[in-house]
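**Q** prediction below, plus the sequence it came from.
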Amino acid sequence: MVKIGPIELPDFPLLLAPMEDVSDPPFRAVCKEQGADMMYTEFISTEGLIRDAIKSRQKLDIFDYERPIGIQIFGGDEEAMALSARIVDATQPDLIDINYGCPVKKVVCKGAGAGILRDVPKMIKLTEAVVKSTSLPVTVKTRLGWDHENRNIEEVAERLQDVGIQALSIHGRTRVQMYKGEADWTLIEKVKNNQRIKIPIFGNGDIDTPQKALEYKNKYGVDGVMIGRAAIGYPWIFREIKHFVKTGEMLAPPTVEERIDICTRHLTRSVEWKGSKLGILEMRRHYASYLKGLPNVKEYRMKLVNSDNLEELLEILENLKEAQLQLI
């Protein structure tokens, strides 16, 4: 069992990474159904929360079936981080996570996300401000460091633990790498094996198959893994990893019918939560992943990304399913 404060997770838990414009409630719902053990909201700007920005407030929406779930915040101002922690506390998630890993320029240039990796003392002050402002467990997601010459994650992990965080997720790349190159898990292993580190350490980066998840579990000794891009359009990766870790055997992949049914359910939930216009628009980024590898699918995919009518979209998906089943 892995514990984060009062939260009890199974051995080697699988975490759904927080992803901007992806990890919304409709997406989290399908990942939870397929075995994600813990999930996080999209990251939320502390400035937006304080200004009462509608988009930031909407990201606070969480549901009981998602638990345990963490709300992730980011920012570069100590007072704003503390106040945001109190706002988040009132919505009663299971934990608060701080994003010190986002490499996007518009976040970094504000001294937030991975931008804070250039100023570790400030990172520690921001973290301490959040810890002192909430009764919830506080966790952190970060990277190995700013660039290859400044991969200081071992020092950062110790100092974050010292100010009270209760788990640490580490993406095995630097900020300069963005999402390029191969994630380096050797430093994640060093953090995990550090005698001073007592909190759970979760690894993130390049986990896209059950075989790799088990290999990294055994090779690097992490307490669990965080999965991001590999779950987009393929939430079944969670159940496949769990089955492989438990039995050493690959689970049969989802059927064509199941793939299209889950895609349909995701679409319906997206419209229910965001409204018709935005729900349909933001679902478009998911179709290519859900339908990847299916034969003769291009025509249907084009129709899906060009339609703005829910009934028409549901009909297209149903017609696609019938066409695919005839090919089997």
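**A** Done, it's in. Residues are numbered from 1 along each chain as shown.

**Q** please count neighbours and contacts with C-alpha atoms only from this point.
**A** Noted.

**Q** just the helices in this protein please.
**A** Taking DSSP state H as the criterion, the chain contains helices spanning 25-33, 46-51, 54-58, 78-90, 105-108, 120-132, 153-162, 186-193, 210-220, 237-247, 256-274, 276-290, 298-306, 310-327.

**Q** tell me which of the ones you listed sits most buried.
**A** helix 25-33 (a mean of 22; mean count of other Cα atoms under 10 Å).

**Q** which strands and helices lie in contact with it?
**A** helix 256-274 (3 or more Cα pairs under 8 Å, 6 or more residues apart in numbering; DSSP states H and E).

**Q** which residues does the helix it packs on contact?
**A** Helix 256-274 is contacted from outside by 25-27, 30, 233, 277-280, 283, 287, 290-291, 294, 314, 317, 321, 324-325, using Cα atoms under 8 Å, 6 or more residues apart in numbering.

**Q** pull up the distance across stretch 231-239, start to finish.
**A** With Cα to Cα, to the nearest Å as the measure, the ends of stretch 231-239 fall 11 Å from one another.

**Q** quick one: distance of it to the chain centre.
**A** Chain-centre distance of stretch 231-239: 12 Å, with Cα atoms, centre = their mean, to the nearest Å.

**Q** now stretch 129-140
**A** 19 Å.

**Q** quick one: contacts of that stretch?
**A** Contact with stretch 129-140 is made by 4-5, 78-79, 81-83, 85-86, 89, 94-100, 163-169, as judged by Cα under 8 Å, 6+ apart.

**Q** okay, pairing it with this:
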Amino acid sequence: MSVKIGNNIDLGAFPLLLAPMEDVSDPPFRYVCKQNGVDMMYTEFISSEGLIRHAAKSKQKLDIFEYERPIGIQIFGSDIKSMEEATEIATLAKPDLIDINYGCPVKNVACRGAGASLLQDIDKMVAMTNAVVNATHLPVTVKTRLGWDDHTKNIYEVAERLQDIGIQALSIHGRTRSQMYKGSADWSLIKKVKKNPRIHIPIFGNGDVDSVEKAAAWRLEYEVDGIMIGRASIGYPWIFREIKHFFETGTYLDGPTIKERVDVCKTHFVKSIEWKGEKTGIFEMRRHYANYFKGIPNFKEYRMKLVSLDKVPDINEVLDEIAFQFADVTTDV
């Protein structure tokens, strides 16, 4: 049985999704994840207010490419009318779906009435979602959390009410807003939502999946329709191919060699410059180096070089040196 969103998005038997992550899941990063087998991706979340005011940063986040499909544009906001208008703008960018962020816990989002804040006002969340559904011909999906805090874990009600007004899939992060990213994700409530006989849309689990073992165990234990992976893919897009290989064969795939790490890092770097321009591309790539080469002993000197250089040939030279110097090193991530 394939997992389907709406009538036209077929994600296969058990899809792996790339979570939308601010300042991470931009087109260059999505490119290397797609190369490693991710089934569906989302843009970074985009402010509805930014879109309707034509803010350059918000508009740039609408950039999607044919090879990324299926891909969703994720929007967030606190005003229903603004979300409706932003949906119309996002639809013109021709994604495969529109996703609403009701999960972001950070202060400057949640404390302004957007993101996870809507978990405190389910009626408004339902009204906002209804407005988005009616503003586009595309499938609408939602990403959210278990609730605002331990006393208001209302995801069961949220799932039913949002499905009733037309969302086509729901991704659930197994933490409350008050937890932020601390503690362990609790997938037991995600399973409860999935097992609800009223729920017929796909339910995707998110939170703490950082290994082949967890993906395989939680697929069976929590019976979700697919898994969404975020932080574990940063600097390690190979996690998607490793999990898929295990699902298909029951055997473990060897981790990437140092040469593979360098090659993928270089690809990410090239795409970063192509999309953002040389100056910004070089600067924003700096946040990724430590993750690409995590676990390599005595790496600090090279990392310091990579984050200080500002010329493409110089950075490529250091990357080539890393491939040569650490050719025989194996790492466990």
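**A** Great, that's in hand. In this text, all values refer to a predicted model and were calculated from it rather than measured experimentally.

**Q** next, the TM-score between them, please.
**A** Between these two chains, after superposing, the TM-score reads 0.99 (TM-score structural alignment, normalised by the length of structure 1); 328 aligned residues with a Cα RMSD of 0.9 Å.

**Q** so which of the helices of structure 1 is nearest Arg175 of structure 1?
**A** Nearest of the helices of structure 1 to Arg175 of structure 1, taken as Cα to Cα: helix 105-108 at 9.2 Å.

**Q** after superposition, how close is the closest one to structure 2?
**A** Here helix 105-108 of structure 1, set against structure 2 after superposition, deviates by a mean of 0.4 Å using mean Cα distance after the TM-score superposition for structure 1.

**Q** so Lys61 of structure 2 sits right up against Asp26, yeah?
**A** Yes: applying Cα atoms under 8 Å, one finds Lys61 of structure 2 in contact with Asp26, separated by 7.4 Å.

**Q** between the two, which contacts overlap?
**A** Taking Cα under 8 Å, 6+ apart as the criterion, Lys61 of structure 2 and Asp26 both touch Thr43, Glu44.

**Q** for Met40 of structure 2, give me its contacts.
**A** By Cα under 8 Å, 6+ apart, Met40 of structure 2 lies in contact with Leu11, Pro15, Leu16, Leu17, Leu18, Glu68, Arg69, Pro70, Ile71.

**Q** kindly report the same for Tyr290 of structure 1.
**A** Per Cα under 8 Å, 6+ apart, neighbours of Tyr290 of structure 1: Ile232, Gly233, Tyr234, Arg259, Ile260, Cys263.

**Q** same thing with Thr176 of structure 2?
**A** Arg145, Leu146, Gly147, Trp148, Asp149, Asp150, Lys153.

**Q** now, of those residues, which are buried?
**A** Arg145, Leu146, Gly147, Trp148, Asp149, Lys153 (16 or more other Cα atoms under 10 Å).

**Q** quickly check the contacts of Met40 of structure 2 for the two that are furthest apart.
**A** Maximum pairwise distance among the contacts of Met40 of structure 2 (Cα to Cα): 14.7 Å, between Pro15 and Glu68.

**Q** tell me, how many residues neighbour Asp310 of structure 2?
**A** Residues lying near Asp310 of structure 2 (other Cα atoms under 10 Å) number 15.

**Q** quick one: map it onto structure 1.
**A** Applying TM-score structural alignment, one finds that Asp310 of structure 2 aligns to Asp308 in structure 1.

**Q** what about its match, distance to Pro68 of structure 1?
**A** 34 Å.

**Q** also Ala183 of structure 1?
**A** Taking Cα to Cα, one finds Ala183 of structure 1 at 27 Å from Pro68 of structure 1.

**Q** still on that earlier bit, from what I can see the match of Asp310 of structure 2 touches Gly275, true?
**A** No: with contact defined as Cα under 8 Å, Asp308 of structure 1 does not count as touching Gly275 (11.8 Å).
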